[in-house]
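*Asks:* Need a 3D model of the sequence below.
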Amino acid sequence: MRIERVTGQLSLRRTIETGTEEQRRAVRQIIDDVRKHGDAALKTYTEKFDQVTLDSLRVTEAEMKAAYEAMAEDLLCFIREAAANIRDYHARQKRESWMMTKEDGTILGQKLTPLDAVGLYVPGGTAAYPSSVLMNVIPAQVAGVKRIVIVSPPNKHGTLPAGVLVAANELGVKEIYKVGGAQAIAALAYGTETIQPVDKIFGPGNIYVALAKREVFGQVAIDMIAGPSEIVVLADETAKANEVAADLLSQAEHDERASSILVTPSMKFALEVASEVEKQLETLPRKEIAAASLEQYGAIYVTETLEEAVEVVNELAPEHLEVITAEPTSLLGQIRHAGAIFLGRFSSEPVGDYFAGPNHVLPTNGTARFSSGLSVDEFVKKSSIILYSEQALQEHGTKITALARLEGLEAHARAVEERLKSRT
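*Replies:* Below you'll find the model as predicted:
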């Protein structure tokens, strides 16, 4: 990993999911094909991109049974316990509709309504992600969403990973389809003979999935355009170099475009961590991916003071932030920008990925400056309620008409004046 003293603006590389013009054209063509040809297009693209011919797009009971048979009993217990932790955390986020009555009889309020239907994209490819199922489905259920649809690319056998199927079934999700890529996003947005459309699409994917979500936004809502995974570790010399190195590698193994960064006021500690990273990298199963990630997007920033290190963290606005210092909680008030904050030596980032309870769907590419992680709020919509009393309209009507005429909207003003002419 490169070590850089911070003397000014950071030389930070980020990966923005904009794609090439060729990729954007390809995505638009796929979406158009799915809109026109429905299931037939889904099967054609599945055969082209996933090299498998499907008889049925929907996961069958036999496939679900086989998934349970392949799942070790202890892993099933761990999935259930993780799900309980996640549900407990998100249940505390749930808000209620509210109403208030003013002295003049006016009633104001807000009505919260769960979305009717949401779609969850679960990535395939080099790894299986049952944790993505738990983190997206559970807040939707807590919010009260009735219809939850999962799509995911099939493997060469025409099935989905056992962990994904078991996690979905444990949560009671019945609509699970073996389709991935831009074609899956198109199906969720516009519908086919088999897959009915949804109102909002969640979940990360490759560049084609990201571009497809951009294309269908407006027809449906989307959660975010997720970039590659990121971790920043803020540490001083009280941290252990081997543990920090392991945490950096935990993100680097995700993707060649993932970003792993250490920020520290100690050059001595920086050198120790860099050495540990190289040592641990040698035995990592996903060594090539992690090495490429560290080469392109890894860094160790060395500052003069811990206070300067905190400012660097705020500039980076990372997806995941670990604070491993002598007194980590004392720095919490100074941290302004981070998707999730892990305090102390034992709060390693994978704890949040899988088990603790908070959501692991977090803002990337510095968007933690203005956005938050996935929560129950993302699965509801809010309607304002206004029941204006006659007394209030008589008192404030002329103010309203004046504001309407200030904007040149005479009909707005007259709509209020018609009610001011006579009192019931």
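*Asks:* Every contact and neighbour count from this point should use C-alpha atoms.
*Replies:* Noted.
*Asks:* so how many other residues sit close to the residue nearest to Ile341 when sequence neighbours are not counted?
*Replies:* Distances taken as Cα to Cα, 6 or more residues apart in numbering place Leu321 nearest to Ile341, at 4.9 Å, with adjacent residues excluded. Counted with other Cα atoms under 10 Å, residues neighbouring Leu321 total 26.
*Asks:* neighbours of Gln110, just the number please.
*Replies:* Count around Gln110 with other Cα under 10 Å applied: 15.
*Asks:* That one in helix, strand or coil?
*Replies:* strand (DSSP: H, G, I helix; E, B strand; the rest coil).
*Asks:* Also this sequence, please, to line up against the first:
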Amino acid sequence: MSREPIRRLNAADTDFEDRLGDLLAWESVADEAVEGAVAEILEAVRTRGDAAVIDYTNRFDRRQLQAGVDFQVSAEAMQAALQRISAAERGALETAADRVRAYHERQLQESWQYTEADGTVLGQKITPMERVGIYVPGGKASYPSSVLMNALPAKVAGVDSVIMVVPAPDGQLSDLVLAAAAIAGVDRVFSIGGAQAVAALAYGTETVPRVDKIVGPGNIFVASAKRAVFGRVAIDMIAGPSEILVICDGKTDPDWIAMDLLSQAEHDEQAQSILLSPDRGFLDAVQESLQKLVAELPRRDIAAASLAGRGALIEVESIGQAIEVSNRVAPEHLEVSVEDPERYLSQIRHAGAIFLGRHTAEALGDYCAGPNHVLPTSGTARFSSPLGVYDFQKRSSIIHCSPEGADQLGRVAGALARGEGLEAHARSAEYRVRK
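*Replies:* Modelled structure (predicted):
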């Protein structure tokens, strides 16, 4: 790493807001060349179905699929993968799944209704989606945690069928990913990826059923495809690079905080790691820890590039000011590594996930704490929430008017409808009015 591996900012500087804005700036997934290629793939899959999926899969993933060959992964293959992984890996997956399932079961929404004095019934019917698709990265990447975090909330919600797509470059599939699919109860798995897999889920093919919603992370082609099919199907979000913001009072081991920052920096060069502290000496210590610890990481080059390009150590006046800056950033992951962190919780307004206390590493949330690790990025925590059971449930309004209710509401609706110049609306409502 260079002598200055991560920028230093001070919230007291007159140009701090401008420098913070520059630090947070990130171009979203919008590339004309990519979008043009994705549009071509989507149209080909929409019109040619499996044939187009096979052509693109063979081209991009170096496969040799033939027309008519089934690219679905059998239930037997998933169970075989579950048997091949080590006992420690299986135990970790099952423990994580149990915790994720238990947390999300508390999110279940139930239908409700109430009866007014005149007998009119109003309410809301909660219904799970019929079929959802989850995209899981493949190839060099092996993300069984993504399987659990995307599939389990859908299963808890009561979705009829969870369809998983995962690319298999050179025909290689991760046993851990397939084992996670078996543990999470994924109904069908297809060994395809990229924009062609998103298209197959959105439009349906001879082999892949059309879904109601597509969730899960992917590269720029996957993200662009999800953006393009939104409206035909629902999607979870267009995710940006991973982010962590740590607020620390200077009393946590600097190596702990440095490694927390590195845990995001190692994702990719665009990931963002920010530390806020009122203790300048602590910021110095963390900077030294970063220099020392990054050299020990297998992905040291990626982490170093992330810290140098988008990381920052920021001196603030107080923990209160740190929270103000954090709310401005609206980070994906927020660690509050201070004494009595609960006292600050009410002041935190914008964050995807909040990790309280010195012993709560963000990495625990990535894998096994229980809450979902699919979180809003790039400041979208101002208006977005983590993936949850509620993302796989629909709400239908219930209105059942009694004769008395129809009489009263018909008069109100008639007056409002005529005010809008909609005579048929007015008459429709007033036909139920007692003369």
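*Asks:* Once they're superposed, what TM-score comes out?
*Replies:* Aligned and superposed, the two chains score 0.96 in TM-score terms (TM-score structural alignment, normalised by the length of the first structure); 421 aligned residues with a Cα RMSD of 1.4 Å.
*Asks:* Against Asn372 of the second structure, how distant is the equivalent of the residue nearest to Ile341 of the first structure over in the second structure?
*Replies:* By TM-score structural alignment, Leu321 of the first structure lines up with Leu334 in the second structure. According to Cα to Cα, to the nearest Å, Leu334 of the second structure and Asn372 of the second structure sit 14 Å apart.
*Asks:* Who are the contact partners of the nearest residue to Gly216 of the second structure once chain neighbours are set aside?
*Replies:* For Gly216 of the second structure, the nearest residue in space outside its immediate sequence neighbours is Tyr135; the separation is 4.7 Å by Cα to Cα, 6+ apart. Applying Cα atoms under 8 Å, 6 or more residues apart in numbering to Tyr135 of the second structure gives the contacts Met164, Val165, Val166, Gly193, Val198, Ile214, Val215, Gly216, Pro217, Gly218.
*Asks:* out of those, which are buried?
*Replies:* Neighbour-count burial (16 or more other Cα atoms under 10 Å) applied to these gives Met164, Val165, Val166, Gly193, Val198, Ile214, Val215, Gly216, Pro217, Gly218.
*Asks:* if we can go back for a sec, can you classify the match of Leu321 of the first structure as helix, strand or coil?
*Replies:* Secondary structure of Leu334 of the second structure, per three-state DSSP, is strand.
*Asks:* There's contact between it and Ala353 in this structure, I believe.
*Replies:* Yes. Shown here, Leu334 of the second structure and Ala353 form a contact pair, counting by Cα atoms under 8 Å, at 6.2 Å.
*Asks:* which residues touch the spatially most central residue of the first structure?
*Replies:* The residue lying closest to the centre of the first structure (Cα atoms, centre = their mean) is Val361, at 3.3 Å. The contact partners of Val361 of the first structure, by Cα under 8 Å, 6+ apart, come to Met135, Asn136, Gly373, Leu374.
*Asks:* That one maps to what in the second structure?
*Replies:* In the second structure, Val361 of the first structure lands on Val374 (TM-score structural alignment).
*Asks:* I'd like the distance from its match to Gly216 of the second structure, if you could.
*Replies:* Val374 of the second structure is 8 Å from Gly216 of the second structure, by Cα to Cα.
*Asks:* again with Ala304 of the second structure
*Replies:* For Ala304 of the second structure, the distance to Gly216 of the second structure - Cα to Cα - is 27 Å.
*Asks:* do Pro331 of the second structure as well
*Replies:* 19 Å.
*Asks:* against the first structure, where does stretch 207-221 of the second structure fall?
*Replies:* The aligned range for stretch 207-221 of the second structure is 194-208, by TM-score structural alignment.
*Asks:* List the contacts of that stretch.
*Replies:* 17, 19, 23-24, 27, 39, 57, 115-123, 132, 136, 181-182, 185, 187-191, 210, 213, 220-226.
*Asks:* tell me how far the ends of it are from each other?
*Replies:* Terminal-residue distance, stretch 194-208 of the first structure (Cα to Cα): 22 Å.
*Asks:* mind checking how far that stretch is from the chain centre?
*Replies:* Going by Cα atoms, centre = their mean, to the nearest Å, the spacing between the C-alpha centre of stretch 194-208 of the first structure and its chain's C-alpha centre is 13 Å.
*Asks:* picking up where we left off before, closest to Asp33 of the first structure among the contacts of Val361 of the first structure?
*Replies:* Asn136 (28.0 Å; Cα to Cα).
*Asks:* re the thing from before, among the contacts of Tyr135 of the second structure, which ones are in strands?
*Replies:* If you go by DSSP state E, these have Met164, Val165, Ile214, Val215 in strands.
*Asks:* List just the nearest of those residues to Phe60 of the second structure.
*Replies:* For these, the nearest to Phe60 of the second structure is Val165 (15.1 Å; Cα to Cα).
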